[in-house]
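In: this one's structure only:
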């Protein structure tokens, strides 16, 4: 189940890897993020990951790594976040942890009824009691025409 989701996530990222957002660095932490429409997920993969699909549903995917002896190592971080439109109230993101082998991903759904800019703010903590790092970015959402 998770292997299928992880493989799909990697395939989804591959075409945009060179044009996608650069990872964000907080000291020795490296944070990768991407946002996409939920319709890109096959229904069975979305269900297994606990994600909803729909024309107004999006998915945020985050991975946190740390360099360990020159090679990246997944960090089982603590994430809290919110999303809001330019004029809307913040809505909390409910991150789900997905572990596949040595890889760890955090995914969450969000909703947007119409096309527009969404503002994301994610607080990332490498471990309980560690410094909290804030990742903020904006992304335009295009609802599906289904």
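Out: Noted; the coordinates are in hand. All figures in this text were calculated on a predicted structure; none of them were measured in a lab.

In: for the rest of this, base every contact and every neighbour count on C-alpha atoms.
Out: OK.

In: which stretches of this protein form strands?
Out: 24-26, 29-37, 57-68, 71-74, 78-85, 91-93, 96-100, 103-111, 116-125, 132-141 (DSSP state E).

In: ok, the residue lying closest to residue 138 once chain neighbours are set aside - contacts?
Out: Closest residue in space to residue 138, ignoring its immediate chain neighbours: residue 119 at 4.5 Å, by CA to CA, 6 or more residues apart in numbering. By CA atoms under 8 Å, 6 or more residues apart in numbering, the residues touching residue 119 are 83-86, 136-139.

In: any idea how far residue 135 is from residue 6?
Out: 23 Å (CA to CA, to the nearest Å).

In: center of this protein, which residue is that?
Out: By CA atoms, centre = their mean, the mean C-alpha position of the chain lies nearest to residue 61, the distance being 1.8 Å.

In: and the lengthiest helix in the chain, what does it pack onto?
Out: Secondary structure of the chain per DSSP state H: the longest helix is helix 2-13. The contact analysis (3 or more CA pairs under 8 Å, 6 or more residues apart in numbering; DSSP states H and E) places helix 2-13 against helix 43-49, strand 96-100.

In: put this beside the first:
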């Protein structure tokens, strides 16, 4: 599993100039890092271990919530959905990956080639619910 996290970090650094590079937004007392990228970027053994599908028309949405002060990963509830430009609603089901020193929330979403998805993600810590919005143009991977 640590290999998966290293891959995500590597991809976010290597592809920082592309539309699927990791981004961060401050929401209340949290720094919320988010990225959406092709599921085929995940190694087969990692995908199997996490129960993820590797398909050329599936994207992986990865959310990490850090306390702004301590920079420690936070256990929260992450929910959300994606909509394409004509309003087709795609519910996101997040799984939690807790590696002790890092906590990630991942969901998959099916898409068409060159489909723009507008993501609305809710981060709920039990006290307050914050909203994150972003959009990505998704491409069908040729692999």
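Out: Nice, I can see it. Every value quoted in this text rests on a predicted model; they were computed, and no experiment measured them.

In: where does the TM-score land?
Out: After superposition, the two chains reach a TM-score (TM-score structural alignment, normalised by the length of structure 2) of 0.90; 141 aligned residues with a CA RMSD of 1.7 Å.

In: ok, back up a step: pull out the buried positions in the longest helix of structure 1.
Out: 5-6, 8-9, 13 (16 or more other CA atoms under 10 Å).

In: tell me the one among these nearest to residue 74 of structure 1.
Out: Nearest to residue 74 of structure 1 among the buried residues of helix 2-13 of structure 1 is residue 6, at 13.6 Å by CA to CA.

In: how much space between the closest one and residue 93 of structure 1?
Out: With CA to CA as the criterion, residue 6 of structure 1 and residue 93 of structure 1 are 20 Å apart.

In: just residue 112 of structure 1 next, same as before
Out: Counting by CA to CA, the gap from residue 112 of structure 1 to residue 93 of structure 1 is 13 Å.

In: which neighbours do those two share?
Out: In contact with both residue 112 of structure 1 and residue 93: no residue, using CA under 8 Å, 6+ apart.

In: ok, residue 94 of structure 2 touching residue 81?
Out: No. Between residue 94 of structure 2 and residue 81 there is no contact under CA atoms under 8 Å: 10.2 Å.

In: coming back round to it: report the contact partners of the residue nearest to the centre of structure 1.
Out: Contacts of residue 61 of structure 1 (CA under 8 Å, 6+ apart): 33-35, 105-108.

In: same deal with residue 86 of structure 1?
Out: 117-119.

In: mind running it again at 7 Å?
Out: Neighbouring residues of residue 86 of structure 1 by CA atoms under 7 Å, 6 or more residues apart in numbering: 117-118.

In: and it, what's its match in structure 2?
Out: Aligned counterpart of residue 86 of structure 1 in structure 2: residue 85 (TM-score structural alignment).

In: for its match, give its distance to residue 72 of structure 2.
Out: 35 Å.

In: and residue 96 of structure 1, how many neighbours?
Out: Residue 96 of structure 1: 16 surrounding residues under other CA atoms under 10 Å.

In: make that residue 91 of structure 1, sorry
Out: Neighbours around residue 91 of structure 1, by other CA under 10 Å: 14.

In: measure it to residue 118 of structure 1 for me?
Out: With CA to CA as the criterion, residue 91 of structure 1 and residue 118 of structure 1 are 11 Å apart.

In: list the residues that contact both of the two?
Out: 83-84.

In: could you find the closest non-adjacent residue to the residue in structure 2 that residue 77 of structure 1 lines up against?
Out: Matched by TM-score structural alignment, residue 77 of structure 1 corresponds to residue 76 in structure 2. Leaving aside its chain neighbours, residue 76 of structure 2 sits nearest to residue 125 (4.8 Å; criterion: CA to CA, 6+ apart).
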